[in-house]
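Chemist: Quick one: sequence and predicted model below, then my questions.
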Amino acid sequence: MTVGILALQGDFREHEEMLRRIGAPTLQVRLPKHLQHVERLIIPGGESTTIGKLLAMYGLIDPLRARIRDGMPVWGTCAGAILLAQRIADGRADQPSLRLMDVTARRNAFGSQLESFEVDLPVLGLGDEPLRMVFIRAPVLEDLGRDVTPLAHLDDGRVVAARQGTMLATCFHPELTPDERMHRYFLAM
């Protein structure tokens, strides 16, 4: 099972390193033709507007939508979660996006880079031990559709991880910690 990692911008190398460490073959996806060689895809964190523009520039939006609608598992982390969301709050009206997951992603929900933080929280499906979560100019997920399962939330109730079928969205960066559980969860989807 080859895991594609969208490699247009952002922290794709960190995901690649984590997957290699746990023995999963990877392929950097930059063009539509690369999608035919992967069984699942990670859309990494980075800058969602930039990644969206690059998706459009390289002709990836429609092929990605088609593969995801056909059931290819996809995981968006931080900016990737924003790109998966059907609705984007505090974003640009013209921002290219996949708009597939029935959630609203509120961009920069915690403020600027200076408000970045780490916290340990439980994640549904990962066992009892909390997961270290790294939030960097992170979104939160709001207005979850009825088919969306929240997997993790902050103490104030804001959702920071959710799943809808074969789509997974995390507002944090599990690839920036040594904990492999979130990546293993995705591989098992």
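Modeler: The structure has been received and is ready for your questions. Keep in mind that this is a model prediction, so the values were computed, not measured.

Chemist: CA atoms for contacts and neighbours, from now on please.
Modeler: Will do.

Chemist: What about Val119, how many residues nearby?
Modeler: The number of residues packed near Val119 is 12, by other Cα atoms under 10 Å.

Chemist: helix or strand for it, which one?
Modeler: Using DSSP states H and E, Val119 falls within strand 117-121.

Chemist: Glu180 contacts Met18, correct?
Modeler: Yes: counting by Cα atoms under 8 Å, Glu180 touches Met18, with 7.2 Å between them.

Chemist: Quick check: next helix or strand after the strand holding Val119?
Modeler: Past strand 117-121, the next helix or strand by DSSP H and E is strand 131-135.

Chemist: distance between the ends of stretch 16-29?
Modeler: 11 Å (Cα to Cα, to the nearest Å).

Chemist: where does that stretch sit relative to the chain's centre, distance-wise?
Modeler: Between the centre of stretch 16-29 and the centre of its chain there are 16 Å (Cα atoms, centre = their mean, to the nearest Å).

Chemist: Now that stretch: buried residues?
Modeler: Buried residues in stretch 16-29, defined by neighbour count with 16 or more other Cα atoms under 10 Å: Glu16, Met18, Leu19, Ala24, Thr26, Leu27, Gln28, Val29.

Chemist: Could you pull up the contacting residues of the last one?
Modeler: Contacts for Val29 were tallied using Cα atoms under 8 Å, 6 or more residues apart in numbering; they are Gly4, Ile5, Leu6, Ala7, Leu8, Leu35.

Chemist: another one to put next to it:
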Amino acid sequence: MIIGVLALQGDFREHLAALAECDVIARPVRRPEEVAEIDGLIVPGGESTTMSKLAQEFGVYEPIRNRLRAGMPAYGTCAGMIMLADEILDGRPDQVGFGGLALQVRRNAFGRQVDSFESQVEIAGVEGGPVTAVFIRAPWVEKTTGEVEVLGQVGEGPDARIVAVRQGNLLATSFHPELTGDLRLHRLFVEMVRAAS
């Protein structure tokens, strides 16, 4: 089983290290032919408009989109959540995502870099208590449709914001588990890939 990490921009190295700790083969993905060689893909945090542009320039946009439509598992973190969303709010007019998650996501919803924060978030299906979630210029899910399962939120009542979701073989968090040393979400994704294989 080989799990790729989109390695055009952002914190892909941290995801490769986390996957190595999960005892799976992890490979950076930068070229179209590499998309065909993987069983699952992590789309890391970074800058979603830059990632969108580079995915097209490097020729991986259509291959990834096609593999996702064919059922390849993917996990998007922060900018990766934006890239997997069917609808991006506050994006640039020329920004495109891979799609697949039936939701609206709002870019930079929690504020600028100076507004970055950590929070404890309970994630449905992840045992062992809440995960430490690192939010850096993070998005949130504005609205879900279809079969999206909400796995985690921050805040309570009408101020609660959706920050973790799953829909079939797609998983997304608006935070960065690769920065905390907590491998539970990476292990959840590895199990999703294993089940899909």
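Modeler: Okay, I see it. Only a predicted model underlies this, so the values are computations on that prediction, with no experimental measurement involved.

Chemist: Out of the buried residues of stretch 16-29 of the first structure, which comes closest to Leu168 of the first structure?
Modeler: Nearest to Leu168 of the first structure among the buried residues of stretch 16-29 of the first structure is Leu19, at 16.3 Å by Cα to Cα.

Chemist: any residues touching the longest helix along the second structure, and which ones?
Modeler: Looking across the second structure with DSSP state H, the single longest helix is helix 184-196. The contact list for helix 184-196 of the second structure (Cα under 8 Å, 6+ apart) reads 1, 18-19, 22, 24, 39-40, 72-75, 126, 169, 171, 177.

Chemist: let's see 7 Å
Modeler: Contacts to helix 184-196 of the second structure, defined as Cα atoms under 7 Å, 6 or more residues apart in numbering, come from residues Leu19, Cys22, Asp39, Gly40, Pro73, Tyr75, Val126, Asn169.

Chemist: Could you find the closest non-adjacent residue to the second one?
Modeler: Leaving aside its sequence neighbours, Cys22 of the second structure sits nearest to Arg187 (Cα to Cα, 6 or more residues apart in numbering; 6.4 Å).

Chemist: Quick check: the aligned residue for the one you found in the first structure?
Modeler: Aligned by TM-score structural alignment, Arg187 of the second structure pairs with Arg184 of the first structure.

Chemist: From Phe110 of the first structure, how far out is its match?
Modeler: Distance from Arg184 of the first structure to Phe110 of the first structure, by Cα to Cα: 28 Å.

Chemist: mind listing what Thr149 of the first structure touches?
Modeler: With Cα under 7 Å, 6+ apart, Thr149 of the first structure has these contacts: Ala162, Arg163, Gln164.

Chemist: Next, count neighbours for the aligned residue in the second structure for the last one.
Modeler: Looking back up the chat, that one is Gln164 of the first structure. Taking TM-score structural alignment, the alignment pairs Gln164 of the first structure with Gln167 from the second structure. Residues lying near Gln167 of the second structure (other Cα under 10 Å) number 16.

Chemist: Gln167 of the second structure and Gly100 touch, don't they?
Modeler: No: with contacts counted by Cα atoms under 7 Å, Gln167 of the second structure stays clear of Gly100, the gap being 8.4 Å.

Chemist: Run through the residues that contact the residue nearest to the spatial centre of the first structure.
Modeler: The residue lying closest to the centre of the first structure (Cα atoms, centre = their mean) is Gly76, at 1.3 Å. Gly76 of the first structure is in contact with Ile42, Ile43, Pro44, Leu84, Leu168, Ala169, Thr170, counting by Cα under 7 Å, 6+ apart.

Chemist: A strand includes it, no?
Modeler: Yes: the assignment for Gly76 of the first structure is a strand, going by DSSP: H, G, I helix; E, B strand; the rest coil.

Chemist: from the buried residues of stretch 16-29 of the first structure, which single one is nearest Ile51 of the first structure?
Modeler: Nearest member of the buried residues of stretch 16-29 of the first structure to Ile51 of the first structure, counting by Cα to Cα, is Val29, at 12.5 Å.
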